[in-house]
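> Model the structure of this input:
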Amino acid sequence: MSRPPTFVPPACARSVRLATARGEFAVLDARPPAGEPRATVVLLPGYTGSKEDFIALLEPLAEAGFRAVAVDGRGQYETEGPADEAAYAQSELAADVLAQAAALGTGGTPLHLVGHSLGGQIARAAVLRDPSPFRTLTLMSSGPAAVSEPQQQKVKLLADALAVMTMDEVWTAIQALEAPTPEDTETGTNGDRDDLRARWLRHNPAQLLATGRQLTVEPDRTDELRALGLPLHVLSGERDDTWPVPLLTATAERLGAARTVIAGADHSPNTDRPAETAEALVRFWDHH
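Down below sits the predicted model:
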């Protein structure tokens, strides 16, 4: 589970609802301090995550001149979603991303798309459906196909738990199983932060079940993505237990993509090393 350092957005960002042709989405919308943005960046979170996972990126991206919009997808945290798992099919979530792009892309401002983990696979599906709204795509800690076998087992355990337990009961079980972080040990919180728990309880279980299943069966669409000719960027930490880092590097080579490895980061460089991650993103966008 991603652990943003704070749920409080910086002064440059507003928590708003983005109206699209496919409904409203909760977003954090950060603007440059002066002048028109050089481009707009759409940030898609991963499995069990939310827009808050990008909070530490918003200010450095805005200061670099970009409008940065972090999105809760349907059924994630503050964006409502139905109880029907069919509503969270990857094709539906990809269509949501294209609707978000249409709502944000008015006025001819270039759009850059960034997807973290599950968000990267949804972003890939959106681009394969219609690449025209986007100037570039960055896959952040997001692999070419299904997650690693240990992660598949975790997803299955979560699905089994959701079948017989409430979200609150599952949260308690997760906290009992997770090893405390050094920060938790220092503060004595054992990871049971109120904001993380509140986020978990507002996720739609149908979304977790449907997207978790997607992570275990996703096919390799690397060749399709390369054939689009869209500028691509594969960014990750130097350690990752969801997709092995050598696999991410090999995928970047197959894609002909720019490759960035963030030193000192794990599966979530956006929260582990946000300054370095923002710098790498801006460098890639500046090149294009």
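> can we go C-alpha only for contacts and neighbour counts from here?
Noted.
> all helices for this structure, in order.
With DSSP state H as the criterion, the chain has helices at 55-63, 90-104, 118-129, 149-164, 167-177, 182-187, 194-202, 205-217, 222-227, 245-255, 269-272, 274-287.
> Quick one: closest of the ones you listed to residue 4.
Nearest to residue 4, of all the helices of the chain, is helix 269-272, at 5.7 Å by C-alpha to C-alpha.
> quick one: that closest one to chain centroid distance?
The chain centre lies 11 Å from the centre of helix 269-272; the measure is C-alpha atoms, centre = their mean, to the nearest Å.
> try stretch 158-170
Computed by C-alpha atoms, centre = their mean, the chain-centroid distance of stretch 158-170 equals 23 Å.
> For that stretch, list every residue counted as buried.
For stretch 158-170, the neighbour count (16 or more other C-alpha atoms under 10 Å) marks 158, 159, 162, 167, 170 as buried.
> mind checking the end-to-end distance for it?
Counting by C-alpha to C-alpha, to the nearest Å, you get 8 Å between the two ends of stretch 158-170.
> Tell me how many other residues crowd residue 88.
As a burial measure, residue 88 scores 23 neighbours (other C-alpha atoms under 10 Å).
> tell me the contacts of it?
By C-alpha atoms under 8 Å, 6 or more residues apart in numbering, the contact list for residue 88 reads 74, 206, 207, 210, 211.
> out of the helices of the chain, nearest to residue 70?
Residue 70 lies closest, by C-alpha to C-alpha, to one member of the helices of the chain: helix 55-63, at 8.2 Å.
> one more, for comparison:
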Amino acid sequence: MYSQLTPHRAVPVELPGHYAALRTTGDGPVVLLVPGYTGSKEDFVPLLDPIADAGYQALAIDLPGQMDTPGPDDENAYLPAALGTGLAELVEKLAADGRPVLLVGHSFGGLVARRAVLAGAPIAGLTLLSSGPGELPQGIRRQVLELGDPLLRQHGVAAAQQAQEALNRENPRWQSLSEPLREFFRARFLRNNPAALLGMARGLRTEPDLVADLSRRLRSNSTGCLVACGIADDTWPPAVQRDMADRLEADYAAILGAGHSPAVEAPEALLDVLLPTWNTWLA
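Below you'll find the predicted structure:
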């Protein structure tokens, strides 16, 4: 079983812009991994050592307001466009030594990653992992965001975590997790800046469809693109992500054995797609 607590060789570092990150050693092309809503750099740990072993340097970050990266008390700073501008600046600094940078965005992180590309991030390839063409479609995940907004505003992060805990008591999947992993999720949620939770949630409910703009930018720079998701993704349906890939003229892969989080649910199958694709882009 893989999880956010899977052992790895990466070390914690702080990147320009005060981004907390896990970094592997190596001087190969950089793979910059961007997490989703309520996520963190730890969501990628099953991938880090294999990416390094394949000759890349892996950098998994916390977005501002998440886990170990500080952020302002301004909801607007956490919309995809604002976060994308900051991410583009980070990519520019990472690429300054001439190494190619491959950008990977998971879920909400995919919305941020594409905004970074539209803001001019000098990347050698873009992977959108379990992300979508725009705002979340109607469904349970969107309903949770809508119900959580007034709770967060009136009572704060701790109250939202307690409500989440109450729901999880009825969730067999949550109950099947080890206590250390459940404690990690509790502690991580409590470390979110409340403005970040509110701003990112608003972004997930309002982000426009920017696929045409992104497609033009990728084509103008001859930048490779991959759309990948779990075959059982319950956030943006796989059919929606497949359509996005077609509109982007991108490669597409549905990962067997995975839902919304292939990096921890089926990392080996995901790597079987990622590594050959990246190698082709850089050949």
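> So which of the contacts of residue 88 of the first structure wins on neighbours?
Sorting those by how many neighbours each has (other C-alpha under 10 Å) puts residue 207 first, at 25 neighbours.
> And that one? What does it align with in the second structure?
Using TM-score structural alignment, the partner of residue 207 of the first structure in the second structure is residue 196.
> How about residue 93 of the first structure?
Applying TM-score structural alignment, one finds that residue 93 of the first structure aligns to residue 83 in the second structure.
> okay, now that match: neighbour count?
The number of residues packed around residue 83 of the second structure, counting by other C-alpha under 10 Å, is 21.
> Contacts only, for it.
Neighbours of residue 83 of the second structure in contact, by C-alpha under 8 Å, 6+ apart: 63, 64, 77, 112, 115, 116.
> Identify the residue nearest the geometric centre of the first structure.
Per C-alpha atoms, centre = their mean, the C-alpha nearest to the average position across the first structure is that of residue 45, at 2.0 Å.
> Just give me the match in the second structure for that one.
In the second structure, the residue matched to residue 45 of the first structure (TM-score structural alignment) is residue 35.
> Surely its match is in contact with residue 108?
Yes. Counting by C-alpha atoms under 8 Å, residue 35 of the second structure sits close enough to residue 108 to count as a contact (7.2 Å).
> that older thread, can you tell me how far the match of residue 207 of the first structure sits from residue 233 of the second structure?
24 Å.
> Which pair in the contacts of residue 83 of the second structure has the greatest spatial separation?
Within the contacts of residue 83 of the second structure, 64 and 115 form the most distant pair, 15.2 Å apart (C-alpha to C-alpha).
> coming back round to it: tell me which of the helices of the first structure approaches residue 139 of the first structure most closely.
Of all the helices of the first structure, helix 118-129 comes closest under C-alpha to C-alpha, at 5.0 Å.
> what's the mean deviation for that closest one versus the second structure?
For helix 118-129 of the first structure, the mean deviation from the second structure after alignment is 0.6 Å (mean C-alpha distance after the TM-score superposition for the first structure).
> okay, that helix sits on what stretch of the second structure?
Under TM-score structural alignment, helix 118-129 of the first structure corresponds to residues 108-119 of the second structure.
> just stretch 60-74 of the first structure next, same as before
Counting by TM-score structural alignment, stretch 60-74 of the first structure falls onto residues 50-64 of the second structure.
> Please compute how far the matching stretch lies from its chain's middle.
Relative to its parent chain, stretch 50-64 of the second structure has a centroid offset of 13 Å by C-alpha atoms, centre = their mean.
> in it, what counts as buried?
Result for stretch 50-64 of the second structure [16+ other C-alpha under 10 Å]: buried residues 50-52, 55-64.
> between the residues you listed, which is nearest residue 174 of the second structure?
residue 62 (23.1 Å).
> got a markdown table for the contacts of residue 83 of the second structure, with distance to residue 250 of the second structure too?
Listed next are the contacts of residue 83 of the second structure as a markdown table, based on distance: C-alpha to C-alpha, whole Å:
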| residue | distance to residue 250 of the second structure |
| --- | --- |
| 63 | 25 |
| 64 | 29 |
| 77 | 30 |
| 112 | 18 |
| 115 | 17 |
| 116 | 18 |
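> Perfect, that will be all.
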